[in-house]
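>>> Test case, fold it:
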Amino acid sequence: MLSSRNILAIIIAAASVTSCNKKPLDLAPVSSFGVQADSMNASHDGASYSLGSPATFNFTGNPVAVTFYSGEIGHNYIYRNRTSAAGISRLIFTNALNAGTQANSLHVMLSTDFKGVVSSRTVVQGVVTANTLVYDSAATQANIAAASWIDVTPSKLATNATAVTDTIDLSTYAAAGKKVFIAFKYTAQAGSIQNKWTITNLTLSNNLSDGTIYTIGNLGAYNVPIVNYGGTTFSPGWMAFPVANTYNWTITAGTSLVITGAATATDATSNAEAWTFMGSIDLTSVTPDMGVAVKNITTAVAPFKYLYPAVGKYDAVFAATNLTAYTQDTTTRKIPVVIK
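Presented below is the predicted three-dimensional model:
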């Protein structure tokens, strides 16, 4: 079955052919499109089905494209363009102290004005070496120092190798369109074994009042897909940077963040400081709701069946579109559906 994007591409291609021929496609007005469920109630303003029985929808008219929004979570027509919604922003991660006993060596930090790590790709004879980053240390340290950092470290981090899972509510810092950086700051002192920290199972989510949970950040690399209710967004990724000494965070994409300081007191000849950053990211982000393409320019009108997986009330919406090189016409038809 073709996706909504593929359908749009086919429609545009058909419109372009029409434009070249200077003859508009002979399409009926989209207003002639109609939908009726096979189990309409007496007033014909809704339909009801028993759980396990598919809803069947019959069409009239012949639009170029029809997209179906079931009304389930993640598939509501009214949220098809929504990218932001107020909710509770939660950062959840598991941490373990695998070596060392130095106090206060790990902090979770947040900034709304950090300008990021300054880096560039290595260029050899005019060719970019894609996987080699060159840091501008002075500029990056200046950005870290100039930023306003808020310490949001939870009160009970791990005290040994027994992992602890912490949840931090970041809702106070969430505002639509206002992006933040989240960082783990590591510090270590000279003279004793320096700590080793392991961070795993990290998710940053926007939790809405209707029970939907949108993952908006994790340990995935930059631009690795994150799927929410069938819709796709992308991880903001992580970047590590040592400020003092050479000890730095090791980022294993999708798995962990690990930092190891001096393994012996003899090796701990100087202090260490290193940061790893995720961002920038809008804490109010959500993934737009998705529809299912049920008809395109290459297919004929046919009954459409859909099996709802749970008891409930749903607003099924069909969005129909006609498009030529000269006009575009879109309409929707809504049928309330009850699954008993």
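>>> Please count neighbours and contacts with C-alpha atoms only from this point.
OK.
>>> residues of stretch 320-331 that come out buried?
Buried residues in stretch 320-331, counted by 16 or more other CA atoms under 10 Å: Ala320, Thr321, Asn322, Leu323, Thr324, Ala325, Thr330, Thr331.
>>> Against Leu170, how distant is the third one?
Look at Asn322 and Leu170: by CA to CA, to the nearest Å, they are 45 Å apart.
>>> Count the neighbours of the residue nearest to Ala139 when sequence neighbours are not counted for me.
Using CA to CA, 6 or more residues apart in numbering and skipping the chain neighbours, the partner closest in space to Ala139 is Val118 (6.3 Å). Val118 has 16 neighbours, counted by other CA atoms under 10 Å.
>>> Pull the contacting residues for Val118.
When contacts are counted by CA atoms under 8 Å, 6 or more residues apart in numbering, Val118 touches Tyr135, Asp136, Ser137, Ala139, Thr140.
>>> out of the residues you listed, who has the most neighbours?
Going by other CA under 10 Å, Thr140 tops the contacts of Val118 with 20 neighbours.
>>> So that residue sits against Val117, correct?
Yes: counting by CA atoms under 8 Å, Val117 is a contact partner of Thr140 at 5.1 Å.
>>> hmm, back to that, please flag which of the buried residues of stretch 320-331 sit within strands.
Judged by DSSP state E, the buried residues of stretch 320-331 include Ala320, Thr321, Asn322, Leu323, Thr330, Thr331 as members of strands.
>>> Throw the residues you listed into a markdown table and include distance to Val338, thanks.
Formatted as a markdown table, those follow (distance: CA to CA, whole Å):
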| residue | distance to Val338 |
| --- | --- |
| Ala320 | 23 |
| Thr321 | 26 |
| Asn322 | 30 |
| Leu323 | 33 |
| Thr330 | 26 |
| Thr331 | 23 |
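>>> so where do the strands sit in the stretch 201-340 of the chain?
Taking DSSP state E, counting those that start in this stretch, the strands of the stretch 201-340 of the chain run over residues 213-218, 225-228, 231-234, 238-244, 250-252, 256-260, 272-282, 292-295, 304-306, 312-323, 328-339.
>>> this one next, for a side-by-side:
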Amino acid sequence: MKKSINIMSVLLLFAFVFQGCEDFEEVTVPNFTVTPETATAKVGEPVEFMVDNAPNFLQFYAGDFGHTYKHRNRTNAEGTVTMSFLNSQKWGLGGNASGTLSVWYSRDYDGSGTPEAVSNATWTEITERFNISTLYDFTFQESGLVDITDLADGNTIYFGFKYFSDNTEDRQPEWYFDELSITMDVEGAPAPLTVASKKEPGFTPVDVLGIESSFNAAKWYFDGGKDHWRMRGNSHKIVNEDWLITNAINLTKVNPDKGTPLKSFSEKLESFTHIYETPGTYTVTLVGTNTTIHGSQETVKELTITITE
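Presented below is the predicted three-dimensional model:
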């Protein structure tokens, strides 16, 4: 009888420990609340949000431009795509005073940056869409905000800024190039979405004729002191062809909206603030997560706040 009692005691203890382990491994569903101090605020005023029973991790989507929860996974969009850049030139003489810079695009360039790849690619000229500088004082001229939506088909495209002169009688010009901007106007967005800029995805210069020259002459190079691309003037009377080519661009690709992490596992959070810069009604989204080595549970909550002038 005593032996049976001992066996039962062991079994009960084992069951208790097993149940305790199950309870320990269970990850609770976040049950937090976030309450704005006021449902209506003014532009430029800090809005305070009170947090009760904060989860292990909390992420905040303010609902303003670039921080909308519903666009957190958006990597492609449809809209009006525009392109612009700054350009200027000087020192070209005679027949080289104009017409040495042109704009092209290619869908089959391989992006390798070799003269052979540039020569073998199919390039379509679109120079006539842009304002190419005819000034003669290095004052940057705007290309104009040009609609290139017709080129946005979801595939990779490259833009090439081609310098070419086969006039060996007159001095060739020097060009400055800066502030490439490709943006997309999307319905419902208060500002254009950035598709490409002068640093993202960047450029590759290609000297097609392979002219070797000291002091960065007769080729495109990035002038760190001036912080823009430069084609230094050449007075050596040579046939010259040089390309400044963007790295691969997808004209429909956009950056996903991002949330703001408010706390990590070990941090306490009772309140936080956010400032809205534009009037409107915003859907604020809070994503709370409880995470351990045994799993993760998530709760998404929404609230609305109105911002006035």
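>>> picking that back up, among the ones in strands among the buried residues of stretch 320-331 of structure 1, which two are most distant?
Leu323 and Thr331 (11.9 Å; CA to CA).
>>> which position in structure 2 aligns with Val337 of structure 1?
Under the alignment (TM-score structural alignment), Val337 of structure 1 pairs with Ile305 in structure 2.
>>> what does stretch 25-35 of structure 2 rub up against?
49-55, 286, 288-292, 294-299.
>>> how about it: buried residues?
Val27, Pro30, Asn31, Phe32, Val34.
>>> For Thr283 of structure 2, see how far away the fourth one is.
If I follow you right, that is Phe32 of structure 2. From Phe32 of structure 2 to Thr283 of structure 2 the distance is 18 Å (CA to CA).
>>> Check the third one too.
Distance of Asn31 of structure 2 to Thr283 of structure 2, computed by CA to CA: 20 Å.
>>> Can you find the partner of Leu257 of structure 1 in structure 2?
So Leu257 of structure 1 corresponds to Trp229, using TM-score structural alignment.
>>> list the contacts for the residue nearest to its match when sequence neighbours are not counted?
Once flanking residues are discounted, Trp229 of structure 2 sits nearest to Phe222: 4.4 Å by CA to CA, 6+ apart. By CA under 8 Å, 6+ apart, Phe222 of structure 2 lies in contact with His228, Trp229, Arg230.
>>> ok, which stretches of structure 2 are helices?
For structure 2, applying DSSP state H gives helices covering 2-25, 115-120.
>>> which of these is buried the deepest?
Neighbour counts (mean count of other CA atoms under 10 Å) averaged over each of the helices of structure 2 peak at helix 115-120, with a mean of 15.
>>> related to what we said a few turns ago, take the helices of structure 2 and write them to a markdown table, including distance to Thr100 of structure 2.
Shown next, in a markdown table, are those (distance: least, CA to CA, whole Å):
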| stretch | distance to Thr100 of structure 2 |
| --- | --- |
| helix 2-25 | 70 |
| helix 115-120 | 18 |
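>>> Which one of these lies nearest to Ser197 of structure 2?
helix 115-120 (21.8 Å).
>>> what span of structure 1 lines up against that closest one?
The aligned range for helix 115-120 of structure 2 is 141-146, by TM-score structural alignment.
>>> Measure the mean distance from the matching stretch to structure 2 post-superposition.
Stretch 141-146 of structure 1, aligned to structure 2 and superposed, deviates on average by 2.3 Å (mean CA distance after the TM-score superposition for structure 1).
>>> chain center to that stretch, what's the gap?
Stretch 141-146 of structure 1 sits 28 Å away from the centroid of its parent chain (CA atoms, centre = their mean, to the nearest Å).
>>> So what touches that stretch?
Against stretch 141-146 of structure 1 from outside (CA under 8 Å, 6+ apart): Phe114, Lys115, Gly116, Val117, Val243.
>>> Same check on stretch 84-95 of structure 2?
In this structure, residues lying in contact with stretch 84-95 of structure 2 by CA under 8 Å, 6+ apart are 97-98, 132-146, 167, 170-182, 233.
>>> of those, buried ones?
Using 16+ other CA under 10 Å, the buried members of these are 97-98, 132-133, 138, 140-143, 145, 167, 170-182, 233.
>>> what are the ranges of the strands in the stretch 1-150 of structure 1?
Counting by DSSP E, counting those that start in this stretch, the strands of the stretch 1-150 of structure 1 are 34-37, 47-49, 55-60, 65-69, 88-99, 106-111, 119-124, 127-135, 150-151.
>>> Can you lay out those strands as CSV showing distance to Phe181 of structure 1?
Output for the strands of the stretch 1-150 of structure 1, formatted as CSV (distance: least, CA to CA, whole Å):
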stretch, distance to Phe181 of structure 1
strand 34-37, 47
strand 47-49, 48
strand 55-60, 46
strand 65-69, 35
strand 88-99, 12
strand 106-111, 5
strand 119-124, 17
strand 127-135, 18
strand 150-151, 10
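>>> Which residue lies closest in space to Lys179 of structure 1, excluding its sequence neighbours?
Using CA to CA, 6+ apart, the closest residue to Lys179 of structure 1 is Asp282 (4.4 Å).
>>> The one you found matches what in structure 2?
Asp282 of structure 1 maps onto Asn250 in structure 2, by TM-score structural alignment.
>>> Run through the residues that contact the residue nearest to Thr122 of structure 2 when sequence neighbours are not counted.
Nearest residue to Thr122 of structure 2 in three dimensions, chain neighbours excluded: Ser106, at 5.8 Å (CA to CA, 6+ apart). Residues in contact with Ser106 of structure 2 (CA under 8 Å, 6+ apart) are Ala121, Thr122, Trp123, Thr124, Ile157, Tyr158, Phe159, Gly160.
>>> what do you get if the cut-off is 6 Å, keeping everything else the same?
Shown in contact with Ser106 of structure 2 (CA atoms under 6 Å, 6 or more residues apart in numbering): Thr122, Trp123, Ile157, Tyr158.
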